[in-house]
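> Make a model of this:
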Amino acid sequence: MDYGKKVWVFPDAELPPIGNNPIPGHESIIIANLGDQEACISITLLYVDKDPVENITVSVGAKRVRCLRTNEDKDFSGHTATIGEQYAILLESDVPVVAQYGRAEPRNVSFYTTPGYCE
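This is a model prediction of the structure:
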């Protein structure tokens, strides 16, 4: 059985400030590949007032999970999020995966996760 979907959209991305709380402000995309073959994923970042960043590629091994931190150069091919900038994240995978967005928000000391829109 194939678990997951090939296309995921997270329309409400925004890197929060670091803050001074026990859990520092950050955001991430978590991808679980429950299948028997590696997932090759293309990421597009969509912005309010500038051109998209396209063709960021990552892989997730078969029966593995991967966490991508949007403020880490190594996770998004050198394209890090800017604190406070509104943007959206599009994931397109060659095999079904399960994806989730997470944000640690230091302004009100909260952490939340949400599945994105998928098809």
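
> Going by C-alpha atoms from here, please, whenever you check contacts or count neighbours.
Will do.

> Just the element for the nearest residue to residue 9 once chain neighbours are set aside, please.
Distance criterion Cα to Cα, 6 or more residues apart in numbering; nearest residue to residue 9, sequence neighbours excluded, is residue 90 at 4.6 Å. According to DSSP states H and E, residue 90 maps onto strand 87-105.

> Sequence B follows; please return its structure for comparison with A:
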Amino acid sequence: MTGKHTWAIPEGYIPEGSTGPEPEMESHETVCLLNATDEDATVEITVYFTDRGPIGPYEKTVPAERTRHFRFNEFEDPEPIPTGEDFASVIESDVPVVCQHTRLDSRQAENALLSTIAHPGE
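Below is the predicted model:
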């Protein structure tokens, strides 16, 4: 079986500014999830900060045998994730998934893209 039930992304930061057309070039932080199982994945994402308690969980669904990319700066419920603050996240799924982390920093015209595999739990 491909994937794990728990993943951690210890690095997170949504830049406050952007250069270029939105939404394509808007600075963002993304969690990319692959569900290679034959069951829909119910995913809960909890976000942690350096100077206050965690928020979440943010509930997401990844259909069976599909991938979904979720931008942290589009999370609304239970509350938006602030820009310009360090954060980390824990992703928990009821079926095994694979998790990757991506950031687009377009604060200046010379854009930077960062991508890394998250740390699997269990």
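
> Surely the residue nearest to residue 9 of structure 1 touches residue 43?
Yes. Assessed by Cα atoms under 8 Å, residue 90 of structure 1 is found in contact with residue 43 at 5.6 Å.

> got a list of what residue 66 of structure 2 touches?
Neighbouring residues of residue 66 of structure 2 by Cα atoms under 8 Å, 6 or more residues apart in numbering: 34-36.

> For the spatially most central residue of structure 2, list the residues it contacts.
Closest residue to the average C-alpha location of structure 2: residue 31 at 2.7 Å, with Cα atoms, centre = their mean. If you count contacts by Cα under 8 Å, 6+ apart, residue 31 of structure 2 has them with 69-72, 99-102.

> ChimeraX command for the buried members of those residues?
Here is the ChimeraX command that selects the buried residues among the contacts of residue 31 of structure 2 (16 or more other Cα atoms under 10 Å):
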select :71,72,99,100,101,102
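
> Redo the contacts of residue 31 of structure 2 as TSV? Include distance to residue 1 of structure 2.
Formatted as TSV, the contacts of residue 31 of structure 2 follow (distance: Cα to Cα, whole Å):
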residue	distance to residue 1 of structure 2
69	21
70	23
71	26
72	27
99	14
100	17
101	21
102	24
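
> Of the contacts of residue 31 of structure 2, which is the nearest to residue 13 of structure 2?
residue 72 (9.3 Å; Cα to Cα).

> Surely that closest one touches residue 45?
No. If you go by Cα under 8 Å, residue 72 of structure 2 and residue 45 don't touch, sitting 9.9 Å apart.

> Give the equivalent position in structure 2 for residue 80 of structure 1.
Superposed on structure 2 with TM-score structural alignment, residue 80 of structure 1 falls opposite residue 80.

> Now do the contacts for its match.
73-74.

> Tell me if it really is in a helix.
No. Applying DSSP: H, G, I helix; E, B strand; the rest coil, one finds residue 80 of structure 2 to be coil, outside a helix.

> And it, how far from residue 74 of structure 2?
Per Cα to Cα, to the nearest Å, residue 80 of structure 2 is found 7 Å from residue 74 of structure 2.
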